[in-house]
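Peer 1: what would the 3D arrangement of this be:
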Amino acid sequence: MRTVFVFPAGERAETIAALDRHLNQQRHPWSLDGNLYIDIDDEQNGCLFSDWEPDDVTVLDGAVGFHPTWAVQIDGTAEVHQLVALLLEHGGVAIDDSSAHPWTVPEIQSGAVIDGVRFFDFRAYHELNREPKRS
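Peer 2: Here you go, the predicted model:
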């Protein structure tokens, strides 16, 4: 599975309410069609940023204008785009496994390419980071 961290604009309670409205089957984690698993991670009581490079956290802080202390963590595949658009409808950014770039909804929806990859483009990421074959 691939992971995306979403940093929505607004309060944590608003995000939880939106997840409850749209994904009312279950909670902790929420699930979308058994293909996406969604939970809230935070810096104080969870693992958020524990394995991030400090420079990547600095880039994120600059993109959102402050240091976020919580995020929606989504594990899954193709349905990620749909849920990220929902969570970011009022602003914010998302970061995936394929780049440290803080993606906005317009960038995601337009298919923008940053550093050789699109949002959630793990195939291109692996191609770019593949070690050359030895002769």
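Peer 1: going forward, measure contacts between C-alpha atoms and count neighbours the same way
Peer 2: OK.
Peer 1: how near is the closest residue to residue 89 other than its chain neighbours to residue 31?
Peer 2: Nearest in space to residue 89, with sequence neighbours left out and distances taken as C-alpha to C-alpha, 6 or more residues apart in numbering, is residue 105 at 7.7 Å. According to C-alpha to C-alpha, to the nearest Å, residue 105 stands 21 Å off from residue 31.
Peer 1: to compare against the first, here's another:
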Amino acid sequence: MRSVFVFPRLDQLGTVAVLDALSPGQNAPWLVEDVLYCWLETEDGILYPGWEQEADKRLIPAIGHRPDWAIEIEVSGRVDGTEQLRRLVLTLLEHGGAVLDDYSDHAWTAGEIRSHARYEGLTFFDFRGSYNRLI
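Peer 2: Prediction:
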């Protein structure tokens, strides 16, 4: 599984309502577009343990504080999932916020995702570009 953590500016109840609408009758996890598994993660759960301090250095400037919750989205390895993930993340970031992916050291905003911006040569959720760097 490949994953991202979305830190929406929309409050937690509003975000849960969005996910409920996209995945009626399901939660923990929400299954969106048959390939995205979404969980609400909190600071007192598994949100930050094991995160490098670099994650805070990226996240806090992008959002202005260290959030106490996020939506974790896992993408099945059996599918590409890029377009489904982009749609969901842009929906969750409609009111602002940022997202961290597994491939870059950058907190991505909706504007950067929409414009296919690059950070150190990678776009958002650029698992192909990341893989090509390794070979």
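Peer 1: for the aligned residue in structure 2 for the residue nearest to residue 89 of structure 1, give me its contacts.
Peer 2: Aligned by TM-score structural alignment, residue 105 of structure 1 pairs with residue 110 of structure 2. Going by C-alpha atoms under 8 Å, 6 or more residues apart in numbering, residue 110 of structure 2 touches 89-90, 93-94, 96-98.
Peer 1: neighbours around the nearest residue to residue 68 of structure 2 once chain neighbours are set aside, how many?
Peer 2: The spatial neighbour of residue 68 of structure 2 that comes closest, neighbours along the chain excluded (C-alpha to C-alpha, 6+ apart), is residue 43 at 4.8 Å. Residues within reach of residue 43 of structure 2, counting by other C-alpha atoms under 10 Å, total 13.
Peer 1: next one: the one 10 residues further on
Peer 2: By the other C-alpha under 10 Å criterion, the neighbourhood of residue 53 of structure 2 contains 9 residues.
Peer 1: what of residue 126 of structure 1?
Peer 2: Neighbours of residue 126 of structure 1 (other C-alpha under 10 Å): 12.
Peer 1: that one should be in a helix, yeah?
Peer 2: Yes - secondary structure of residue 126 of structure 1 (DSSP: H, G, I helix; E, B strand; the rest coil): part of a helix.
Peer 1: structure 2: which residue goes with that one?
Peer 2: Aligned by TM-score structural alignment, residue 126 of structure 1 pairs with residue 131 of structure 2.
Peer 1: do residue 94 of structure 1 as well
Peer 2: Looks like residue 94 of structure 1 aligns to residue 99 there (TM-score structural alignment).
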